[in-house]
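*Asks:* Starting from these lines, generate the structure:
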Amino acid sequence: MTTIAGSVALVTGGRRGLGKAFVDELLVRGAKKVYATARKPAPSDDERVEALALDVTDDASVAALAERVRDVDVIFNNAGVLYPAPLLTGDLQQVKDMFDTNVYGPLRIAKAFAPILADNGGGALVDIHSLLSWGAGGGAYGATKAALWSLTNSLRIELAGQNTQVVGVHLGFADTDMVAALPVEKISAADAARIVLDGVERGDSEVLVDDVTREIKAALAGPVEGLTVPINR
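*Replies:* You can find the predicted model right below:
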């Protein structure tokens, strides 16, 4: 389990949407400092928040951040992109770009910051997945989230020896700009962040944020035809 009060956290993609909600909830729970990254960072009115530039697809950018930020003990791999890219008819470059951001980006962060977490006592690494990690219908985006889920499960084993809590977060649709146009039931970003932080502090390895995610995970024991994600609820 990880105590948020007094911690130093890093949230990638932390200046909008779900990332901003994580930043806000970390502050509510008494985090001492939160680094909130973006490709184009904007300053915060809260002195506990330091906005930093980061491109998770750029090795040098990730390395520069790790060199600068040495006091982190909680990391949220939240940065991600969603392009309308069906597997067969979508732009292959967009597919590659999503994998670079959504899969290799979190891996770059994990590799760069694992030694820092170890030096600071272990801490926690939180990866943001999706119900599309298990459910069909998300095209290339869903494929990236399935890959990230697998990556997280392997990182949990590799980081166990340094006492790092690795948390995989699955949720359906948080009410953010990324899915604003989808006609689906959505949970507020603030509620999602609260549920995730509850899980982190309990010591959970996996957090299922909402009912639709729990339904899809339960369907894994059944036929694959039952794994289609319902988007009109």
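*Asks:* From here on, just use CA atoms for contacts and neighbour counts.
*Replies:* OK.
*Asks:* Residues contacting the longest helix along the chain, please?
*Replies:* When the chain is scanned for its longest helix (criterion: DSSP state H), the result is helix 139-159. For helix 139-159, the surrounding residues in contact (Cα atoms under 8 Å, 6 or more residues apart in numbering) are 82-83, 85-87, 95, 98-99, 102-103, 106-107, 114, 127, 129-130, 132-136, 164-168.
*Asks:* and what of stretch 213-228?
*Replies:* Everything outside stretch 213-228 that qualifies as a contact, by Cα under 8 Å, 6+ apart, is 130, 131, 134, 135, 136, 137, 170, 171, 172, 208, 229.
*Asks:* change it to 6 Å
*Replies:* 131, 135, 136, 137, 171, 172 (Cα atoms under 6 Å, 6 or more residues apart in numbering).
*Asks:* and for comparison, fold this next one:
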Amino acid sequence: MELNNAVAVVTGANRGLGRQIAEQLLRRGAKVYAGARRPETVDLPGAVPLRLDLTDPASVRAAAAAAPDATLLVNNAGISTHTPLVAGDPDRIRLEMDTHFFGTLRVTRAFTPVIEGNGGGSILNVLSVLSWFHPAALGAYSAGKAAAWALTNSIREELEPRGIRVSALHVGYMDTDMAAHIDADQKISPAAVAALALDGLEKATPEILADEVTRQVKQGLGVVTG
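*Replies:* Presented below is the predicted three-dimensional model:
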């Protein structure tokens, strides 16, 4: 996808990776709607703040109506409640699924006709190495990201005939607020991840693997041990 003159909607664009993606899209010549639950927290010069809470259907519908020229959707917004699946609070588990799976689907369904009506374009879903690797302490997050990976693969096939390419971004530990509690030597900067993601979008790469940890885990999928 040519990003110069693209019209992008980026969810969770007020901080972290979402802000970096939005900022770098602007540098590459795109118009950017910066989605956030509180649009007043968007401080990115040149971006159009957009109220968007992906867990609220009315907010999603209003956002799609407010960005009628969109050709690119970046489903970046996410949370991590650090909740295990058996012992964890069911409401927190439900929140993770409503954010990562149902929220991503809700926003995609709202913006698909917009992108198609503008001649087609692309969708980028921000996923995780935990789409494939599922530690117990992050059971809810891992389940949500695994479900979002399945969603991504399904809609890629569904939307291709409608002129919409779908890519997934998988990344391990980034130096963001969400991973601040993790002591890891292999954290990658969100600026570097954003650059890799946008390069992958321009090449229509189906799965963009942002770091060595992610590449190693993906390579090990399907390997039977024991």
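*Asks:* Now tabulate the contacts of stretch 213-228 of structure 1 in TSV and tack on distance to residue 29 of structure 1, neighbour count and secondary structure.
*Replies:* Below are the contacts of stretch 213-228 of structure 1 laid out as TSV (distance: Cα to Cα, whole Å; neighbours: other Cα atoms under 10 Å; DSSP: H, G, I helix; E, B strand; the rest coil):
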residue	distance to residue 29 of structure 1	neighbour count	secondary structure
131	27	27	helix
135	33	24	coil
136	36	18	strand
137	36	16	coil
171	22	23	coil
172	24	25	coil
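*Asks:* Switch those over to JSON lines; also include distance to residue 185 of structure 1.
*Replies:* Below are the contacts of stretch 213-228 of structure 1 laid out as JSON lines (distance: Cα to Cα, whole Å):
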{"residue": "131", "distance to residue 185 of structure 1": "13"}
{"residue": "135", "distance to residue 185 of structure 1": "16"}
{"residue": "136", "distance to residue 185 of structure 1": "18"}
{"residue": "137", "distance to residue 185 of structure 1": "17"}
{"residue": "171", "distance to residue 185 of structure 1": "12"}
{"residue": "172", "distance to residue 185 of structure 1": "9"}
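*Asks:* quick one: which of these is nearest to residue 21 of structure 1?
*Replies:* Taking Cα to Cα as the measure, residue 21 of structure 1 lies nearest residue 171 of those, at 14.3 Å.
*Asks:* I am assuming the closest one contacts residue 131, so please confirm or correct that.
*Replies:* Yes. Applying Cα atoms under 6 Å, one finds residue 171 of structure 1 in contact with residue 131, separated by 5.4 Å.
*Asks:* what's the neighbour count on residue 221 of structure 2?
*Replies:* 10 (other Cα atoms under 10 Å).
*Asks:* swap that for residue 45 of structure 1, sorry
*Replies:* By other Cα under 10 Å, the residues close to residue 45 of structure 1 number 8.
*Asks:* Then it would be within a helix, right?
*Replies:* No. Applying DSSP: H, G, I helix; E, B strand; the rest coil, one finds residue 45 of structure 1 to be coil, outside a helix.
*Asks:* Tell me how far it lies from residue 116 of structure 1.
*Replies:* According to Cα to Cα, to the nearest Å, residue 45 of structure 1 stands 27 Å off from residue 116 of structure 1.
*Asks:* Closest to the centroid, which residue in structure 1?
*Replies:* residue 128 (2.5 Å; Cα atoms, centre = their mean).
*Asks:* just checking, what residue in structure 1 corresponds to residue 212 of structure 2?
*Replies:* Counting by TM-score structural alignment, residue 212 of structure 2 lines up with residue 211 in structure 1.
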